[in-house]
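[1] Sharing a model prediction with you, sequence too.
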Amino acid sequence: MKAYSFKHYLEIFVVATRLGLTSFGGPVAHLGFFQEEYVKRRKWLDDRTYADLIALCQFLPGPASSQVGISIGMVRGGLPGGILAWIGFTLPSVIALMLFAYFVLQADVGTSAWFQGLKLVAVAVVAHAILNMGKNLTPDRPRIFLAIVSAIIILFSQSALIQIAVIILAGILGFMLFRKMELPEGNDIHFPFKKRTGVISLFLFFGFLAVLPLINQMVSGIYVQIVDIFYRVGSIVFGGGHVVLPLLEKEVVPNGLISEELFLAGYGAAQAVPGPLFTFSSYLGMVISGFGGGIVAVLAMFLPSFLLLMGVLPFWNDLRTKHSIRAALTGVNAAVVGLLLAALYDPIWTSAVHSTKDFAVILISFSLLYFWRQPAWLVVILTVLLNVTLSLIS
């Protein structure tokens, strides 16, 4: 492996940290910030290579924008560069959300107007995400059908295993329905990993996925339970950060690890911080088991991304030409829209909307996001202020 200087690694970390402090607006916005900084300004890679990296990370489960950042760090500085790029991009939002978790645990906020405002803005944000994702992921009747059927199945089941089964079935149907679709051409990408490293990483990825649930059943301990939950969810989430909501909710709310109120408030707060939405895991871990729980949760949540990237990168130049893989992923992406659609009703709508005033606040928040195209962090702040004001005058 090529040797890099301390200055070289420091540059990767500093640039990624600056992006982590300023990258508001969700995954698509993050990719825009990355292109401006990494491609146009610093020229660490060219436009075509950057586009191929995005295609790779859309192909894998996990947080797409974070994986693009990690991949660029790996291109720039091997595995240490990828780790530094990840730390820099995620650390600001991890700190902010863990501080928020500490605050809500110390104060009785369950009935406060600002707390309710965070729950209401979550409704608007998820509805907005469904519309945007639906345009790209369900543009035709077969994919709309997959999304609707997926939503209906999930609405009638509260099991996380059913959600996983729906995703797998959608992949099979996607292969059957879309295997003749055309694939975009791309350039070969060169990464500092050998195929042997890729095989070992994939073995570890699937090994952890199979073994952790067994260990959780045999060993009683909150940290073991946290690692099992967040590693498993981080391994199966397709479609970006918002999709993590229904999967995590089914894992941590029904078994009493966290209340629906605290879950939705944290999700709303996560919209107001920069960086990837997967850092929502740090908030949940903090609420479940303090500072240690927050650190363990975020590490477990992102570990699958590292293992998958190191496992797939050496084979990507061959995999990206496989029509069958692209077709299966097309079906999975359609099911992801259905997953979010079901979550919009339960638990988000059922837990947050209790009056005409609540619905009015949601309409305003959604309009700001969808029609006026305001950034999510600003809409969160305005929604909380609006709900507090209406509560004072009503």
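    Received, thanks. Numbers count the residues shown, from 1 in each chain.
[2] alpha carbons only for contacts and neighbour counts from here, please
    Fine.
[3] dump the residue contacts of residue 12.
    73, 76, 81, 84, 85 (Cα atoms under 8 Å, 6 or more residues apart in numbering).
[4] Which members of those residues are the farthest-apart pair?
    76 and 84 (10.8 Å; Cα to Cα).
[5] So those two - more neighbours on which side?
    When neighbours are counted by other Cα atoms under 10 Å, residue 76 and residue 84 differ, and residue 84 comes out ahead with 25 against 21.
[6] OK, contacts around that one?
    Residue 84 is in contact with 9, 12, 13, 16, 73, counting by Cα under 8 Å, 6+ apart.
[7] which among the residues you listed gets closest to residue 323?
    Using Cα to Cα, those come closest to residue 323 at residue 73, 28.5 Å.
[8] and the gap between that closest one and residue 311?
    Counting by Cα to Cα, to the nearest Å, the gap between residue 73 and residue 311 amounts to 16 Å.
[9] same question, residue 193
    9 Å.
[10] more crowded one of the two?
    Neighbours per residue (other Cα under 10 Å) separate residue 193 from residue 311, with residue 311 holding more: 24 against 19.
[11] List the buried residues of the helix or strand harbouring that one.
    Under the criterion of DSSP states H and E, residue 311 resides in helix 280-312. For helix 280-312, the neighbour count (16 or more other Cα atoms under 10 Å) marks 280-291, 293-312 as buried.
[12] Please apply the same query to stretch 157-173.
    158, 160, 163, 166, 167, 168, 169, 170, 171, 172, 173.
[13] quick check, nearest of the residues you listed to residue 386?
    When these are compared for distance to residue 386 (Cα to Cα), residue 158 comes out closest, at 33.0 Å.
[14] Put this next to the first one:
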Amino acid sequence: MSTLGDVRRSFLPLGWTAFGGPAAHLGYFRAEFVSRRKWLSDSAYADLVAMSQFLPGPASSKVGMALGYGRAGLLGLIYSWFLFTFPSALILALFGLLVAPNSGWIQGILGGLLAAAAGVVVHAIVGMAKKLLLTPTAWALALISAAVLLVAGSAWQLAVLAVAGLLGATVLRTWLPTTSAPAADSGLRAVPARLAWGCVAAFFLLLGGLAVGAQLSDAYLITRANAFYQSGALVFGGGHVVLPLLEEQFVGAGWLSQQEFLAGYSVAQGVPGPLFTFASYLGAVDGGIGGALLGTVLIFVPGALLTLAALHLWTRWNHLGWLRGAFSAINAAVVGLLIAALWDPIITHGVTGWASALIAVGAGIALFCKAPPWTVAVGAALAGFVLL
């Protein structure tokens, strides 16, 4: 029976141990929800990942919210978001309020966790490749996507996935793995039409209403709510892609200094959970506890609204052959996305010497031996404390 307890048992430890950015988060999620708990199939999980790339906001958070909704409905969506987001939001808000010290032992622990992210992503790539790259065409799409992203940068993720989807729906459809629509018990819970279209309406009403309100009033609540909501609603690719917009909103408007902004960005690299909780730090520096709460909630609302709308459309249309072909191609490209992310930023930033390489290899071996993801994270933190 699906309960909020299921959500708590999975997302509570993940919120404190999922270091390494979106690609690592997706690896942790796959290990926890596909391999270990079997909440959904590999193909259904890949569909969620692919769908999340086409929606604004943080990819891993949108996947997490969809998993929570699939397990326990709307309360499950909110609960999974809260458990996955709260730890990093708390750490960054406290840093904004108190300015935490940058001690060496903390850096060792964070270094171990970032190194472990490489092993996590390798585990996810191998597992997804076995299930999704079943033809030479699928392998070619994955490798070409990885090469393009390594050369052009992560800002081209959406374009790469869009081209893959178009090719999969048309000329490459017969050359890709044939996948049937997910079964009703695959973990993808249907969203009622009224709720889905209400979410679409709320998304655009908030986007337009807050923008107009910020033009007509300089009240703190309206201007900051507009800044956070726009940042969550207009940025595709998540993670680091949101930072230029937040800098324009907060530093450009004179609400924070450049030094304050960059100090928070540095700390945000070493916390678990989504990088979008950088908004918690900005809100805390700018407006105290109330500002931190405002930023933490408003930057995630757009992604949550559109995730519910997208789940409604996907569960209604997933039987269409051309759409299955498009998603087969997109799923292959997602594997390529993870391959590119494995190199940059995960290996380039997390594996910087023999000790961190040893931690990365150990984390990968542990996951292939079916160790729970949270134990891998704890072990990596201890190894980082000792070795780094």
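    Perfect, thanks for sending it. Remember, it's a predicted structure, so these values are computed and weren't measured experimentally.
[15] Just give the TM-score of the two.
    The TM-score (TM-score structural alignment, normalised by the length of structure 2) is 0.67; 333 aligned residues with a Cα RMSD of 4.4 Å.
[16] thinking again about what came up before, against which helices or strands is the helix holding residue 311 of structure 1 packed?
    Contacts defined by 3 or more Cα pairs under 8 Å, 6 or more residues apart in numbering; DSSP states H and E place helix 280-312 of structure 1 against helix 64-106, helix 195-218, helix 222-236, helix 260-270.
[17] Tabulate these (JSON lines), appending distance to residue 377 of structure 1.
    Converted to JSON lines, those look like this (distance: least, Cα to Cα, whole Å):
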{"stretch": "helix 64-106", "distance to residue 377 of structure 1": "12"}
{"stretch": "helix 195-218", "distance to residue 377 of structure 1": "34"}
{"stretch": "helix 222-236", "distance to residue 377 of structure 1": "24"}
{"stretch": "helix 260-270", "distance to residue 377 of structure 1": "9"}
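[18] Name the stretch among those helices that sits most buried.
    Highest mean neighbour count among these (mean count of other Cα atoms under 10 Å): helix 260-270, with a mean of 24.
[19] what angle separates it from helix 280-312?
    70 degrees (axes from the mean of the first three to the mean of the last three Cα atoms, to 10 degrees).
[20] so which of the buried residues of stretch 157-173 of structure 1 comes closest to residue 256 of structure 1?
    Residue 256 of structure 1 lies nearest to residue 158 out of the buried residues of stretch 157-173 of structure 1, by Cα to Cα, at 14.0 Å.
[21] picking that back up, narrow the contacts of residue 84 of structure 1 to those in strands?
    Members of the contacts of residue 84 of structure 1 lying in strands (criterion: DSSP state E): none.
[22] Run a quick neighbour tally on the alignment partner in structure 1 of residue 360 of structure 2.
    Using TM-score structural alignment, the equivalent of residue 360 of structure 2 in structure 1 is residue 362. Residue neighbour count, defined by other Cα under 10 Å, stands at 25 for residue 362 of structure 1.
[23] Can you tell me the element residue 362 of structure 1 falls in?
    helix 356-370.
[24] Name the next helix or strand downstream of that helix, please.
    Criterion used, DSSP H and E; the element after helix 356-370 of structure 1 is helix 376-393.
[25] residues in contact with the aligned partner of residue 386 of structure 1 in structure 2?
    Using TM-score structural alignment, the partner of residue 386 of structure 1 in structure 2 is residue 383. Shown here is residue 383 of structure 2, whose contacts under the criterion Cα under 8 Å, 6+ apart are 109, 112, 359.
[26] Neighbour-wise, give me the winner out of these.
    Sorting these by how many neighbours each has (other Cα under 10 Å) puts residue 112 first, at 32 neighbours.
[27] what comes into contact with stretch 123-137 of structure 1?
    Contacts of stretch 123-137 of structure 1 (Cα under 8 Å, 6+ apart): 143, 242, 330, 333-334, 337, 340-341, 344, 348-349, 352, 362-363, 365-366, 369-370, 376.
[28] So which bit of structure 2 is that stretch matched to?
    Against structure 2, stretch 123-137 of structure 1 falls on residues 118-132 (TM-score structural alignment).
[29] buried sites along the matching stretch?
    Going by 16+ other Cα under 10 Å, stretch 118-132 of structure 2 has these buried residues: 118, 119, 120, 121, 122, 123, 124, 125, 127, 128, 129, 132.
[30] Quick one: average offset of it versus structure 1, please.
    Aligned to structure 1 and superposed, stretch 118-132 of structure 2 gives a mean residue distance of 1.9 Å (mean Cα distance after the TM-score superposition for structure 1).
[31] Pull the distance from that stretch to the chain's centre.
    16 Å (Cα atoms, centre = their mean, to the nearest Å).
[32] ends of stretch 52-61 of structure 2, how far apart?
    Span of stretch 52-61 of structure 2 from end to end, Cα to Cα: 9 Å.
[33] quick one: the helices in the stretch 51-200 of structure 2?
    Using DSSP state H, counting those that start in this stretch, the helices of the stretch 51-200 of structure 2 run over 59-98, 104-132, 136-152, 157-169, 193-216.
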